[in-house]
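Asker: got a predicted structure here, sequence first:
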Amino acid sequence: MIDHAAKRSVLALSGGVGGAKLALGLEDVLPAGELHVLVNTGDDFEHLGLHISPDIDTLLYTLAGKANPSQGWGLEGESWHMLEALAQLGGETWFQLGDKDLATHLWRTHRLAGGQALTAVINELASQLGVASRVHPMSSDPVRTTVHCRSESLPFQRYFVEQRCQPEVTGFSFEGIGNARPNREVMTLLRNGAFSQIVVCPSNPFVSIDPILQLPGLWQALADNPAPVTLVSPIVAGIAIKGPAAKMMAELGVPVTALGVLAHYCRHYPGLVNNFVIDASDATLASSIDEPGVNVVVASTVMKTRDDKQSLAHAVLDLVEG
């Protein structure tokens, strides 16, 4: 096994729950402070006057050891008194805001209203939570994911939370992405060759990773970087371990397999992926993957325990030779 302490920093691209699992494993096995996570902000939204950053908060709570272990998002030991009182007033309660979690949103909204950029606010929040890794919003500029369905188009959180992913999906768009600037610090680190490896966590390709990669100049900067890019499939044996990725793939006519995942990335971001990690249950698919320049690796990618997360992290990091 490679001595990861001898390597440079690692950049991980992540959405929420699924990506946070691997990010935690990577943080466990890397030297303190050597993990950088570039996080989707396309599902950020304004609710009840507050700036909500669901994917970032999931990452922060997970890395801080504060996440609710049974659901993967939100805070452990949460209470819901505010939401109960809001319901009595006839307010909107479709998006669950716990009492502890509410403090995060109030704090962030106050900082943003004071003129701080989202990148600076999240850096400070991570420090307050005791997170050693660097958690980077993909951009300080607003990007908002819209889910286009058969019946209507919905803001992502309305589709995901209020409608529980039930409407049939026909496509996605990212409002504001053409004018959004990729995270400046991450772009500088890429230019300076600071990373030994870039890892695309097993997050939803369409609504977690696409918003990051479609920022102007971002995916090209990753593809042109000498650090190899490793993609971990979020689809295992035809299902998504967490979230609606498999349902979305089926509705969009994309094969609900690891092959379908790789085909999506290779079609939209040619030359980006160097290593593709699939689960052992999909090992028979390995011989069917013939994308030029892509090395296929079979590993155990289902992360139920902390050991599972660390084992997958080691498998991913060991793809870079010492």
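Answerer: Ah, there it is.
Asker: C-alpha only now, for contacts and for neighbours.
Answerer: Will do.
Asker: for the stretch 1-150 of the chain, what spans make up the strands?
Answerer: Along the stretch 1-150 of the chain, counting by DSSP state E, counting those that start in this stretch, strands occupy 9-14, 35-39, 45-47, 50-52, 134-137, 144-149.
Asker: which ones are touching residue 238?
Answerer: Contacts for residue 238 (Cα atoms under 8 Å, 6 or more residues apart in numbering) come out as 246, 256, 257, 258.
Asker: test my guess that the first one contacts residue 235.
Answerer: Yes. Residue 246 is within contact range of residue 235, at 7.0 Å (criterion: Cα atoms under 8 Å).
Asker: of those two, who's got more company?
Answerer: residue 235 (26 against 23; other Cα atoms under 10 Å).
Asker: skipping its backbone neighbours, what lies nearest the more buried one in space?
Answerer: residue 258 (5.6 Å; Cα to Cα, 6 or more residues apart in numbering).
Asker: near the one you found, how many residues? Count them for me, please.
Answerer: A count of nearby residues for residue 258, using other Cα under 10 Å, gives 24.
Asker: cool, residue 295 as well?
Answerer: By other Cα under 10 Å, neighbour count at residue 295 equals 16.
Asker: nearest residue to it other than its sequence neighbours?
Answerer: residue 275 (4.6 Å).
Asker: one step back: in helices, which of the contacts of residue 238 fall?
Answerer: Counted as lying in helices by DSSP state H, out of the contacts of residue 238, are 246, 258.
Asker: just send the contacts of residue 238 back as TSV, with distance to residue 179 too.
Answerer: Below are the contacts of residue 238 laid out as TSV (distance: Cα to Cα, whole Å):
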residue	distance to residue 179
246	30
256	32
257	33
258	32
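Asker: take the one below as the second:
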Amino acid sequence: MILTLAGGVGGSKFVKGLASSRYKEDVTVVINTADDFERFGLYISPDIDINMYTLAGLIHEQGWGFKDETYTTQSVLTDLFGQDCWFNLGDKDLATHIYRTNLLRKNITLTEITRNLCNKLGVSMRLLPMSNDRISSYIDTPDGCFHFQEYLIQRRMSDKVLNIDYRGSTNASPSPGVLDSIAEAEIILVAPSNPLVSIGPILSVPGIKEGIKKSKAKVIAVSPIVNGGVIKGPADRMMRDMNIEVSPIGIADFYEGLLDGIVIDFLDEQYSDKLQKRGLGVLVTDTIMDSDEKKERLSNQVVEFAADVKVKAL
């Protein structure tokens, strides 16, 4: 069994590749939920939705929300009622949030709701929220502490990041199936998601990081850093603010003690020797997933690379 840890846009591209790969029948994905928040009384789970919509073939070309979306409801909220709609909510997307919120109010868990939504969208891959408990990433800045969505969208990533707090994680539990999936996995893949606010929250849930360390699985990370930057999102500037080297070396540092191997782009081949000297297997390949064919090819390469990597000593 192949277990993948994933966040939003970058993670969903890799998960899409896995869904088309030779190994698609054997994949479970644990998804970050520390981006979740409420707007207008609705519970929004951005990373779960991005992965669901991507796998269902419904994702907008921008990387989130439904394709062929309209924004009539949001326009009325803004123009008629004077609401600040800094977080875009499309009309189709609102249906998902209304459906999820209604079920949560009936004490149905996020895990059950996600399974239900996947079934309705025709998504066969198993997607697990990292926890059914509420965990939120808060970004500490010189101007105050903000929820990640506020930092990312409302404040346009303009603040210097002083610290990141995964609020609620200390007392949270992994969602049902997560620890069993870790224990049963032969390969654990860390998608090329933001390490600080996509994968970090998953690892902060008690039992998950410890389970991976104890696992006999090969653990492989795909670096989201390419040539000193990222394709999308704030990972590079956040890493820089947190004094983490913006390179595959910084990624290896962040996941220290977990990895058996790392996948890096051709443009970062100069780091290969340093990574190997740390005892990591290294695959140098094209990691830019700008087509479905390249997503599938990368996913196949990563799984096959993992099979040949020497597992860490227990």
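Answerer: Okay, I see it. Bear in mind that the values here come from a model prediction, so they are computed numbers and not experimental data.
Asker: report the TM-score for the pair.
Answerer: Once the chains are laid over each other, their TM-score by TM-score structural alignment, normalised by the length of the second structure reads 0.95; 307 aligned residues with a Cα RMSD of 1.3 Å.
Asker: before we move on, back to that, lining up the contacts of residue 238 of the first structure with the second structure, which overlap?
Answerer: Here is what carries over to the second structure from the contacts of residue 238 of the first structure, by both residues aligned by TM-score structural alignment, their matches' Cα atoms under 8 Å: 246, 256, 257.
Asker: residues contacting the aligned partner of the last one in the second structure?
Answerer: With the correspondence set by TM-score structural alignment, residue 257 of the first structure lines up against residue 247 in the second structure. In this structure, residue 247 of the second structure makes contact with 225, 226, 227, 228, 229, 268, judged by Cα under 8 Å, 6+ apart.
Asker: helix or strand: which one has residue 210 of the first structure?
Answerer: helix 210-213 (DSSP states H and E).
Asker: and the next helix or strand past that helix?
Answerer: helix 218-224.
Asker: by how much does the very next helix or strand once past that next one deviate from the second structure on average?
Answerer: Per DSSP H and E, the first helix or strand lying C-terminal to helix 218-224 of the first structure is strand 229-232. Strand 229-232 of the first structure, aligned to the second structure and superposed, deviates on average by 0.5 Å (mean Cα distance after the TM-score superposition for the first structure).
Asker: for the next helix or strand after strand 229-232 of the first structure, name the packing helices and strands.
Answerer: Using DSSP H and E, the helix or strand that directly follows strand 229-232 of the first structure along the chain is strand 235-236. Packed against strand 235-236 of the first structure by the contact rule (3 or more Cα pairs under 8 Å, 6 or more residues apart in numbering; DSSP states H and E) you find helix 258-268.
Asker: how far off helix 258-268 does the helix or strand following the helix it packs on point, in degrees?
Answerer: As assigned by DSSP H and E, the chain's next helix or strand after helix 258-268 of the first structure is strand 275-279. Between strand 275-279 of the first structure and helix 258-268, the angle comes out at 160 degrees (axes from the mean of the first three to the mean of the last three Cα atoms, to 10 degrees).
Asker: now for the very next helix or strand once past strand 275-279 of the first structure, which elements pack on it?
Answerer: Next helix or strand after strand 275-279 of the first structure toward the C-terminus (DSSP H and E): strand 295-299. Counting contacts by 3+ Cα pairs under 8 Å, 6+ apart, strand 295-299 of the first structure is packed against strand 275-279.
Asker: what does the strand it packs on contact?
Answerer: Under Cα under 8 Å, 6+ apart, the answer for strand 275-279 of the first structure is 228-233, 236-237, 258, 262, 294-302, 316, 319.
Asker: which residue numbers in the second structure does the helix holding residue 210 of the first structure align to?
Answerer: With TM-score structural alignment as the criterion, helix 210-213 of the first structure aligns to 200-203.
Asker: how far away from the center of its chain is that stretch?
Answerer: Chain-centre distance of stretch 200-203 of the second structure: 9 Å, with Cα atoms, centre = their mean, to the nearest Å.
Asker: and it against the first structure, how far off on average?
Answerer: Compared with the first structure after fitting, stretch 200-203 of the second structure deviates on average by 0.3 Å (mean Cα distance after the TM-score superposition for the first structure).
Asker: would you mind listing the buried residues in that stretch?
Answerer: 200, 201, 202, 203 (16 or more other Cα atoms under 10 Å).
Asker: I'd like those as CSV, with distance to residue 44 of the second structure appended.
Answerer: Shown next, in CSV, are those (distance: Cα to Cα, whole Å):
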residue, distance to residue 44 of the second structure
200, 20
201, 17
202, 18
203, 21
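Asker: and which of those residues is nearest residue 177 of the second structure?
Answerer: Distance to residue 177 of the second structure, by Cα to Cα, is smallest for residue 202 among these, at 13.9 Å.
Asker: ok, the closest one to residue 196 of the second structure distance?
Answerer: 10 Å (Cα to Cα, to the nearest Å).
Asker: now residue 288 of the second structure
Answerer: Relative to residue 196 of the second structure, and taking Cα to Cα, residue 288 of the second structure is found at 20 Å.
Asker: repeat for residue 20 of the second structure
Answerer: Residue 20 of the second structure is 28 Å from residue 196 of the second structure, by Cα to Cα.
Asker: which residue in the first structure lines up with residue 56 of the second structure?
Answerer: Per TM-score structural alignment, residue 56 of the second structure is aligned with residue 64.
Asker: contacting residues for the closest residue to its match other than its chain neighbours?
Answerer: The shortest distance from residue 64 of the first structure to any non-neighbouring residue, by Cα to Cα, 6+ apart, is to residue 131 (5.4 Å). Neighbouring residues of residue 131 of the first structure by Cα under 8 Å, 6+ apart: 60, 63, 64.
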